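Q: Below are the sequence and a predicted model; questions follow.
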Amino acid sequence: MKIDIGISDEDRKSIAEGLNKVLADTFALYIKTHSFHWNVTGPMFNTLHTMFMTQYTELWTALDEIAERIRALGYPAPGSFSQFAELASIKEEVGVPKANDMIRQLVEGHEAAARTIRSVFPAAEQGSDEPTADLLTQRLQIHDKTAWMLRSMLE
């Protein structure tokens, strides 16, 4: 069935392609944060273990919101590890870094996610896609704040 929500087919495609990257970065950051939650050790164990759980839970919820927006635009959401690996700007961690390195990697991950989100705004604005712009703004606020909070732990 044809989609007629006031956004051209070309604009919907461009927005969905950008959101695919946002979804992939969110998934990569979710996996990394959850792994760090499981594997953190050291004097900050309890603080980081709890903080990482809060963060990965928020990221998990965001995955559904982003994927559902892609679907509302009429495109399939990526859903495989290989698709996410190809689309994500955040690289996986296969080892178990020290706690401060975990924090540093998560700062870098949230900053990368913020850059990806910022790169999608022009497509959303071009298509007058306010719901996507709103979603991107909400996600950006969370990534910027989380990066700041994590960065503060390293000072």
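A: Happy to help now that I have it.
Q: make it CA atoms for all contacts and neighbour counts henceforth
A: Fine.
Q: tell me, how many neighbours does residue 29 end up with?
A: 28 (other C-alpha atoms under 10 Å).
Q: host element of the nearest residue to it once chain neighbours are set aside?
A: Spatially, and ignoring its direct neighbours in sequence, residue 29 is nearest to residue 109 (6.2 Å; C-alpha to C-alpha, 6 or more residues apart in numbering). For residue 109, the host element (DSSP states H and E) is helix 99-126.
Q: got it, and residue 94?
A: Assignment of secondary structure by DSSP H and E places residue 94 within no helix or strand.
Q: what about versus this one:
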Amino acid sequence: MKDALQVVPSASDVSTGVRDAGAISDALAGVLADTYRLVFKTHAYHWNVEGPLFYSIHKLTEEQYENMFAAADELAERIRALGKLAPSTLAQIMEHSKIEDRGIELTAAEMVEDLASDHERVAHRLHAVVELVDGRKDPVTEDLATARSAFHESAAWMLRAIAKS
């Protein structure tokens, strides 16, 4: 028996009946990368927001980054359940993410709009995952992607609603 400390994680064949698990895993890895980048950006804005809406934005962003942090684990575990390796370096996260950094001196309104746009970007990416899994016998990923897109759509709406003048 191998020493448990010498075992190296690897992709493996998993017999779930899912067709094209590699393409699905790759799509989920992109969503995971975006989620991690958006967790960090949301947390940074949470720390640095100022102005009359400070408390409201501070609390909302806290709820959102906590949700996304938990979701990152779900996404990674789904990738592993499909028999593939989840991204495991910051370089992989940066490479696969479509979320971009804006700068450090943004107004509260600019932060809110930036986050709302990013949430929409992730929701669109999740919609693409739903389309990808169609007909590939993967209702688990479809359910996960549907639930996550609902979260991101709601997050964008809430952010814009809180900052509306």
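A: In hand now; what should we look at? Quantities reported herein were computed from a predicted structural model and do not represent experimental measurements.
Q: Could you tell me where the helix holding residue 109 of structure 1 falls in structure 2?
A: The aligned range for helix 99-126 of structure 1 in structure 2 is 108-135, by TM-score structural alignment.
Q: ok so, going back, could you measure from the residue nearest to residue 29 of structure 1 over to residue 5 of structure 1?
A: 33 Å (C-alpha to C-alpha, to the nearest Å).
Q: the more surrounded of the two?
A: A direct count of neighbours by other C-alpha under 10 Å for residue 109 of structure 1 and residue 5 places residue 109 higher, at 25 against 11.
Q: tell me the contacts of the closest residue in space to residue 142 of structure 2 that isn't next to it in sequence?
A: Closest residue to residue 142 of structure 2 apart from its sequence neighbours, by C-alpha to C-alpha, 6+ apart: residue 130 at 5.2 Å. Going by C-alpha atoms under 8 Å, 6 or more residues apart in numbering, residue 130 of structure 2 touches 141-142, 145-146.
Q: can you tell me which of those residues stay in contact in structure 1?
A: On the basis of both residues aligned by TM-score structural alignment, their matches' C-alpha atoms under 8 Å, what survives of those in structure 1 is 142, 145.
Q: and the contacts of residue 130 of structure 2 as CSV, adding secondary structure?
A: Output for these, formatted as CSV (DSSP: H, G, I helix; E, B strand; the rest coil):
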residue, secondary structure
141, helix
142, helix
145, helix
146, helix
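Q: contacting residues around the spatially most central residue of structure 2?
A: Centroid-nearest residue in structure 2, with C-alpha atoms, centre = their mean: residue 35, separated by 2.2 Å. Taking C-alpha under 8 Å, 6+ apart as the criterion, residue 35 of structure 2 is in contact with 68-69, 71-72, 122.
Q: Mind doing that once more with 7 Å?
A: Residues in contact with residue 35 of structure 2 (C-alpha atoms under 7 Å, 6 or more residues apart in numbering) are 68, 72.
Q: residue in structure 1 matching it?
A: Aligned partner of residue 35 of structure 2 by TM-score structural alignment: residue 26.
Q: Give the next helix or strand downstream of the helix or strand where its match lies.
A: Using DSSP H and E, residue 26 of structure 1 maps to helix 9-39. Once the chain leaves helix 9-39 of structure 1, the next helix or strand it forms, by DSSP H and E, is helix 45-72.
Q: which bit of structure 2 covers that following helix?
A: Aligned by TM-score structural alignment, helix 45-72 of structure 1 falls on residues 54-81 of structure 2.
Q: can you tell me the mean distance of the matching stretch from structure 1 after alignment?
A: Superposed on structure 1, stretch 54-81 of structure 2 shows a mean distance to its aligned partners of 0.6 Å (mean C-alpha distance after the TM-score superposition for structure 1).
Q: And that stretch, what's buried?
A: Of the residues in stretch 54-81 of structure 2, 57-58, 60-62, 64-65, 68-69, 71-72, 75-76, 78-81 count as buried by neighbour count, 16 or more other C-alpha atoms under 10 Å.
Q: Need the three-state assignment for residue 137 of structure 2.
A: Going by three-state DSSP: residue 137 of structure 2 is coil.
Q: Surely it is in contact with residue 18?
A: Yes - using C-alpha atoms under 7 Å, residue 137 of structure 2 is in contact with residue 18, at 5.1 Å.
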